[in-house]
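Q: Coordinates only, no sequence provided:
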């Protein structure tokens, strides 16, 4: 397995040193360290395969993530922080991050999550679904929703709404008046279009992009914890 280089941004030097040693054991090598996002922005020539950052607890800290992301548009950026706050999570999502991870996760889960990010996955905490369903994390603007939905048929959109409700293929087929085989065909197509690998990811995608907001007040899913490409601690 090839080693991926990491730019690590965290105010705590001891934490940086410890994480650097841990990551080296799982094929990630920290090649650049910074105490703040501003320091990293000030060194645009520094290259890395992945940016791992704790923006800190400052209320304005996450506003610097956008410029850092713009400076490195082709480099996955993952937030690794000690708290899951709806407002901060929304800011991070708007900045186009590839993942939002918690510092209390296990080393194995962190390693697996980072590997998924390097494969192009979006990785977020299991708490994300709860935040989405409670309305604490707001869906994206209508213009972005329209762009993201491009290519989805009316039937696929209906199935996405059913997934938000946690409906099984049998229930979806009954409610839409189609066969279970047809549901499977539509499900396979919509998963491909929105780059989701399972119905859980599809349901979270739908919630995060405004589908079913008027129709649904609470939802569940049949695939276990709602995660996007991550093995939890």
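A: Yep, that arrived. Treat the numbers as computed from the prediction; the structure is a model and nothing was measured. Numbering: from 1, shown residues only.
Q: Please count neighbours and contacts with C-alpha atoms only from this point.
A: Fine.
Q: Can you list the buried residues in the helix ranked longest in the chain?
A: If you go by DSSP state H, the chain has its longest helix at helix 180-193. For helix 180-193, the neighbour count (16 or more other CA atoms under 10 Å) marks 180, 183, 186, 187, 188, 190, 191 as buried.
Q: do the same with stretch 38-52
A: So, applying 16+ other CA under 10 Å, buried residues of stretch 38-52: 38, 40, 41, 48, 49, 50, 51, 52.
Q: Put this next to the previous one:
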């Protein structure tokens, strides 16, 4: 997997590049400006994920996101920020962002967020999802034993195939349980299911 991080804060950017590269399965590049990111994408093969600092020079907020989505059509684009308001997060996701990553995330959570986005999921901060949880009525006790086991696998970051191997059931059966879990929790993807389950004390 190839990742490009664009952030004008040198220490943060270099730390992220080094940390994600240490996973061994990612090639990570870093640049200090939006224009450098666009130039690099013109020169290199596609990146699987582009992480853009929302407030860096040349970014122009959500306009930069939209331009980056057009430049990186074969991959995904996410925003990073330390202080973006909820309205910006919603607009970014509606515009097609793969996620919104707070700069305050612990290192392990950041790696998990990147993994989620590389799997095709949408990542949102936990604080953003708390409002979602408040609007839904997830009754965890209504989950069957098998559905609860599948939800636990989702919370552990496992794929449908891995969950199926753990539970000795087919991947197709896992997919059916996942859909039922989504319906119980009132969510649309694995990221939301895992975060709401954690907020509700499931894990």
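A: Everything's here; your move. Values in this document were obtained by computation on a predicted structure and should not be read as measured data.
Q: thinking again about what came up before, please narrow the buried residues of stretch 38-52 of structure 1 to those residing in strands.
A: 50, 51, 52 (DSSP state E).
Q: Verify the stated contact: the second one with residue 7.
A: What that stands for is residue 51 of structure 1. Yes. The criterion here is CA atoms under 8 Å, and residue 51 of structure 1 meets it with residue 7 at 4.7 Å.
Q: residue closest to the middle of structure 2?
A: residue 123 (2.9 Å; CA atoms, centre = their mean).
Q: Let's see the distance spanning stretch 15-28 of structure 2 from one end to the other.
A: Terminal residues of stretch 15-28 of structure 2 lie 11 Å apart, using CA to CA, to the nearest Å.
Q: now stretch 153-161 of structure 2
A: OK, stretch 153-161 of structure 2 end separation, CA to CA: 10 Å.
Q: Please apply the same query to stretch 189-208 of structure 1.
A: OK, stretch 189-208 of structure 1 end separation, CA to CA: 19 Å.
Q: Now do it: distance to the chain's middle.
A: 12 Å (CA atoms, centre = their mean, to the nearest Å).
Q: buried residues in that stretch?
A: Neighbour counts over stretch 189-208 of structure 1 (16+ other CA under 10 Å) mark 190-191, 194, 196, 199-208 as buried.
Q: okay, those in a markdown table with distance to residue 83 of structure 1 and secondary structure next?
A: Compiled in a markdown table, these are given as follows (distance: CA to CA, whole Å; DSSP: H, G, I helix; E, B strand; the rest coil):
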| residue | distance to residue 83 of structure 1 | secondary structure |
| --- | --- | --- |
| 190 | 33 | helix |
| 191 | 31 | helix |
| 194 | 29 | coil |
| 196 | 26 | coil |
| 199 | 27 | helix |
| 200 | 24 | helix |
| 201 | 23 | helix |
| 202 | 25 | helix |
| 203 | 24 | helix |
| 204 | 21 | helix |
| 205 | 22 | helix |
| 206 | 25 | helix |
| 207 | 22 | helix |
| 208 | 20 | helix |
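Q: and which of those residues is nearest residue 56 of structure 1?
A: Residue 56 of structure 1 has its nearest neighbour among the buried residues of stretch 189-208 of structure 1 in residue 208, at 24.8 Å by CA to CA.
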